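Q: What shape does this take:
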Amino acid sequence: MKPFKEKTFKMVETGMMLVALWWGVVLALPAHTFANPVYGAMSHLMPEKVWSALCIVIGLTIGIGMFLQQKLVQTIGLLASIGFWIFVAVALWLGDHFTTGTSYAVWAVLASWLYIHLIKEGDG
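A: Down below sits the predicted model:
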C-alpha cells in the first residue's frame, strides 16, 4: 500500500508545482491579465511580473524539494503555496464576489494536506 500512497502524494505535489509554474508563465506573458478587474486586489499590491516571479519561485521550490527529497525545501515550498493560494482565492473573491476564484482555495487545501503528510512522515 505504501508505494501507491507515495505515488499519489508525488502526483499531487507535481500538480501543485505545475500549476504554480503555469501561473508564473501566464502572468509573465504580455497579455496584461491584471487588466481584468477581478485581479484588482492583486494588481494594487504588486505588478503582474512580480506575481509571475513569485509563482515561479514557489513552483521551483516545490519541484527542487521533491527532486532532492529535502523535507525542509518541501516544507518551505508547501507553506509558501498555502499562503499564496489562500491569498489568491481571497483577492479574486474581493475583486468579484461571483467569481470562481475562490476555487483556488482548493490548492491551499491540497498543499496543507501534503504538508501534514510530510510532517507525519518524519523530521519535516
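Q: hey, let's count contacts and neighbours off CA atoms from now on
A: Will do.
Q: Okay, helices next: where are they in the chain?
A: 2-28, 40-45, 48-68, 71-95, 105-120 (DSSP state H).
Q: Specify the angle between the fourth one and helix 48-68 in degrees.
A: Angular relation of helix 71-95 and helix 48-68 on a 0 to 180 degree scale: 150 degrees, by axes from the mean of the first three to the mean of the last three Cα atoms, to 10 degrees.
Q: Can I get the helices of the chain in a markdown table including distance to Phe34?
A: As requested, those are exported to a markdown table (distance: least, Cα to Cα, whole Å):
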| stretch | distance to Phe34 |
| --- | --- |
| helix 2-28 | 8 |
| helix 40-45 | 6 |
| helix 48-68 | 7 |
| helix 71-95 | 11 |
| helix 105-120 | 19 |
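Q: Here is a second sequence; please produce its structure as well for comparison:
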Amino acid sequence: MEVAMTSLALWWGIILLLPYHTFPTSIAYQAMAGIANETVWGLFMLLIGSAQLLGTIHNNYQLKRVSLLAATGVWFFIASMFGISELFTTATGTYFIIGCLTGWLHMKVGAQNGR
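A: Below is the predicted model:
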C-alpha cells in the first residue's frame, strides 16, 4: 500500500514537471494554479513521494508519518478541487479514496510505533 501511494505522488510530480501544461486541460486545476505553477506543484509532489519512498526504504517512522500526513492533505485538496469544479467526474471519488488510504496509512504507521 505504501508503495502504491508513493508511486502515485511521484507520478503526479513527474507529469506536472513535463512541458505539456497540465493545468489548462481542466478548469479543476485553477485552484492549484492559484497557489503555485505546475513546476512548483511538480517539485512538491516529488518531495512528498521521495520522502515517502525514503521513509519506506529506511523504515524511518518520523519521515513516514510526516510525508503521509502531507500526502493526505494534498489528496483531499485535489479531491475537493475536482469536486467543486467538475462534480461529475471520477477524479473526485478517486482522490478522496486515495486521501482516505494515505490517512489510514498515517494512523497505521503511528499505531505500529506505539503512538
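Q: can you list the helices of structure 1 in a markdown table and add mean neighbour count?
A: Formatted as a markdown table, the helices of structure 1 follow (neighbours: other Cα atoms under 10 Å):
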| stretch | mean neighbour count |
| --- | --- |
| helix 2-28 | 16 |
| helix 40-45 | 16 |
| helix 48-68 | 19 |
| helix 71-95 | 20 |
| helix 105-120 | 17 |
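Q: ok, Ser52 of structure 1 to Phe84 of structure 1 distance?
A: 12 Å (Cα to Cα, to the nearest Å).
Q: again but with Phe98 of structure 1, I slipped
A: 21 Å.
Q: just Lys7 of structure 1 next, same as before
A: Separation of Lys7 of structure 1 from Phe84 of structure 1 (Cα to Cα): 25 Å.
Q: what does Leu78 of structure 1 give?
A: Distance from Leu78 of structure 1 to Phe84 of structure 1, by Cα to Cα: 10 Å.
Q: Can you tell me the residue that sits opposite Trp12 of structure 2 in structure 1?
A: Under the alignment (TM-score structural alignment), Trp12 of structure 2 maps onto Trp23 of structure 1.
Q: show me what contacts its match?
A: Contacts of Trp23 of structure 1 were listed using Cα atoms under 8 Å, 6 or more residues apart in numbering, and they are 52, 55-56.
Q: Just give me the closest of these to His117 of structure 1.
A: Distances from His117 of structure 1 to those, taken as Cα to Cα, are shortest for Cys55 (22.7 Å).
Q: and the counterpart of Ala35 of structure 1 in structure 2, how many neighbours?
A: Applying TM-score structural alignment, one finds that Ala35 of structure 1 aligns to Pro24 in structure 2. For Pro24 of structure 2, the neighbour count with other Cα atoms under 10 Å is 11.
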